[in-house]
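S.K.: pasting the structure only:
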């Protein structure tokens, strides 16, 4: 199917001449000899591009372009202005009202053909990208719905298994069976944590442009996160120590999410290091950025398969996503002597 081009010029001889040229290049053409006629033709014809003369009586090309673009269906319709006037102000006006290109009269036929071909291909590519984007959004929406449904459906059976495990633990005398029950209990809790964290990750990606930003104290963020993890820290016999901060350093972000990022960060350390591990937290200001270093002094749990790896540890993945949504940076590395380090740049 041939591309269709609307030619608009108040002189009929000009539209006929351009139409004859474009026919040679295998384009279908529609002609209008005024801005009003062009607007009417666009209601009945689905065109791929408009060639628009600027200097026309009653309604000039600038006003015609403005009215064409007023219709939401024509937002991406390419409009190339044609004019014998080489006036910068007129050209700038044309671009401001939605024009895509400008060709001076008299024009070279090959240049006209190449400009038309380029703009039609750009329009087609944009349409394909928009379609692909819509399809991806639909797939993402389906995936998010599935994740949420999966999490909700897991809650009840997980809760039931935990209750049964608790009853079994009370009834069973065998130490060997008790060990297996404890392992099952731990695995079910991991499954519960995985499903809820996965949903959190999806929700954050969906609502990444809706952060409620405010200045918050970094000391308070750390204190609140440590308080939320105090029971787990105590039960695992771990230590978290924050070195005194010279001044009350502030960071910009959504407090609730930043606390969650630190909670998940501490959770990763708690669940992957052996009892007795000590984590030192040091905060310094370097120029206009704040640097937080977490030095983890301890041995990794032999059964831990996740370690401090952002691509494998779900808690770290969530923490990283939250921090990066705020424009912050987080990384981890290990010293030769075996200490683990996590660095956050606010």
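M.R.: Received it, and whenever you're ready, just let me know what you need. What you see is a predicted model, and the numbers here were worked out from it, not measured in a lab. Numbering: from 1, shown residues only.
S.K.: okay, CA-based contacts and neighbour counts for the rest of this
M.R.: OK.
S.K.: what about the closest residue in space to residue 312 that isn't next to it in sequence, is that helix, strand or coil?
M.R.: What sits nearest to residue 312 in space, not counting adjacent residues and going by C-alpha to C-alpha, 6 or more residues apart in numbering, is residue 306, at 5.7 Å. State at residue 306, reduced to three classes by DSSP: H, G, I helix; E, B strand; the rest coil: coil.
S.K.: wait, what's in contact with residue 306?
M.R.: 272, 312, 313 (C-alpha atoms under 8 Å, 6 or more residues apart in numbering).
S.K.: Next one for the comparison:
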């Protein structure tokens, strides 16, 4: 596996040695420059995945280096983390304005440094994946356009498919630009800066909310990537036998903070000998999204039932909550996120979530059935049917 390449820029050799020791222990490939000009020359000749850049350097300081790198196509997408000797609010804000993604203070805290490096390398990989998907989508649109030119008989149908594909692509890219790219850099950087610079407990609680928003945005990114992969048949399934109880347990473990926050009582009634056929990763995501929808819409301190029953050679897994109903028309559109009627009045009813679109796509891949029902006694039941292994 190829190691991530990190460039350290600092005019103090001892600082470079410390950073190299920390990063090498974490299995990163490190390179260094003792001045801003040397750093720019290295970036022209080589490729790096992340840059740790000292602010205060002679001749050419970190701000100038960062501004130059962000102005060039080859280096503009490399994450830059500033190295600073103290928490200076004006200096840090100036760093963000020149294009830096984050900062760390000297002396370096090993865990903090590795955590920040990991975060920005992960964001960089996701952005690269999004760019790659965009290219694939554009190529697919081009292929469809050529097919239209060659097939007069199916011109009307092919045009409809092309428009649907284009709309889906635009929705996907719009989601990324509004929900991920713009806020993430600001949230990550400023939330950490606030956490280290304020003491007021109320304000610290606000910082917690900001971090939660950041986590939600990362979750949106993951859902969008999965949605795109599923919709365009780029996911390779690994079918195997999986205990239904294990699928539910793994999903519940991921949602413990939300369950605790909402004070939900979760009742699980699934025999451990129920083995289903499917892709484990997708089924865990599927169950997680169904549970997340139920927990988010169920009244605080209420009970949610997760159960399973045999239906012939299949296992039906269901989640029941006691929340409000879906609007009558919305039940029909729950799994068709891109076709939801914009004028639908659902103000007083449970709203659809993009997570349920993932559920439908996962079940389609498994050639399985998924249903949403408004229960007569109140609440909603979401269920899916999979073959026994």
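M.R.: Noted; the coordinates are in hand. Keep in mind that what you see is a predicted model, and the values were worked out from it rather than measured.
S.K.: Let me see the TM-score of these two.
M.R.: Here the superposed chains carry a TM-score of 0.50, computed using TM-score structural alignment, normalised by the length of the first structure; 217 aligned residues with a C-alpha RMSD of 3.9 Å.
S.K.: Mind checking which of the contacts of residue 306 of the first structure are in helices?
M.R.: The helices, defined by DSSP state H, take in residue 272 from those.
S.K.: Map residue 130 of the second structure onto the first structure.
M.R.: Alignment note (TM-score structural alignment): residue 130 of the second structure has no counterpart in the first structure.
S.K.: how deep is residue 130 of the second structure tucked in, by neighbour count?
M.R.: 19 (other C-alpha atoms under 10 Å).
S.K.: List the contacts of it.
M.R.: Residues in contact with residue 130 of the second structure, defined by C-alpha under 8 Å, 6+ apart, are residue 225.
S.K.: just checking, residue 6 of the first structure is part of a helix?
M.R.: No - assigned with three-state DSSP, residue 6 of the first structure falls outside any helix and is strand.
S.K.: hang on, it packs against residue 29?
M.R.: Yes - in terms of C-alpha atoms under 8 Å, residue 6 of the first structure counts as a neighbour of residue 29; the distance is 5.9 Å.
S.K.: tell me which element residue 209 of the first structure falls in.
M.R.: For residue 209 of the first structure, there is no enclosing helix or strand under DSSP states H and E.
S.K.: And it, how close does it get to residue 257 of the first structure?
M.R.: 13 Å (C-alpha to C-alpha, to the nearest Å).
S.K.: Between these two, tell me which one has more neighbours.
M.R.: Remark: of residue 209 of the first structure and residue 257, residue 257 carries more neighbours, 19 against 10, as counted by other C-alpha under 10 Å.
S.K.: before we move on, back to that, and for residue 209 and residue 257 of the first structure, which residues touch both?
M.R.: With C-alpha under 8 Å, 6+ apart applied, the contact sets of residue 209 of the first structure and residue 257 do not overlap.
S.K.: can you tell me how far the residue of the first structure positioned farthest from its centre sits from residue 145 of the first structure?
M.R.: Most distant residue from the mean C-alpha position of the first structure: residue 173, 53.5 Å away (C-alpha atoms, centre = their mean). Distance, residue 173 of the first structure to residue 145 of the first structure, by C-alpha to C-alpha: 44 Å.
S.K.: With residue 76 of the first structure instead?
M.R.: From residue 76 of the first structure across to residue 145 of the first structure, the span is 32 Å (C-alpha to C-alpha).
S.K.: Tell me which of the two has more neighbours.
M.R.: Using other C-alpha under 10 Å as the criterion, residue 76 of the first structure and residue 145 rank with residue 76 on top: 17 against 14.
S.K.: give me the element the more buried one is part of.
M.R.: Assigned by DSSP H and E, residue 76 of the first structure belongs to no helix or strand.
S.K.: check contacts around the residue farthest from the centre of the first structure.
M.R.: Residue 173 of the first structure makes contact with no residue under the criterion C-alpha under 8 Å, 6+ apart.
S.K.: I'd guess it is in a strand, am I close?
M.R.: No - membership of residue 173 of the first structure in a strand is not supported by three-state DSSP, which gives coil.
S.K.: now it: how far from residue 241 of the first structure?
M.R.: Per C-alpha to C-alpha, residue 173 of the first structure is found 41 Å from residue 241 of the first structure.
S.K.: ditto for residue 167 of the first structure
M.R.: 38 Å.
S.K.: just residue 138 of the first structure next, same as before
M.R.: Residue 138 of the first structure is 46 Å from residue 241 of the first structure, by C-alpha to C-alpha.
S.K.: Let me see the contact set for residue 243 of the first structure.
M.R.: Contacts of residue 243 of the first structure (C-alpha under 8 Å, 6+ apart): 280, 281, 282, 283.
S.K.: starting at the chain centroid, how far to stretch 281-290 of the first structure?
M.R.: Centre-to-centre, stretch 281-290 of the first structure and its host chain are 28 Å apart (C-alpha atoms, centre = their mean, to the nearest Å).
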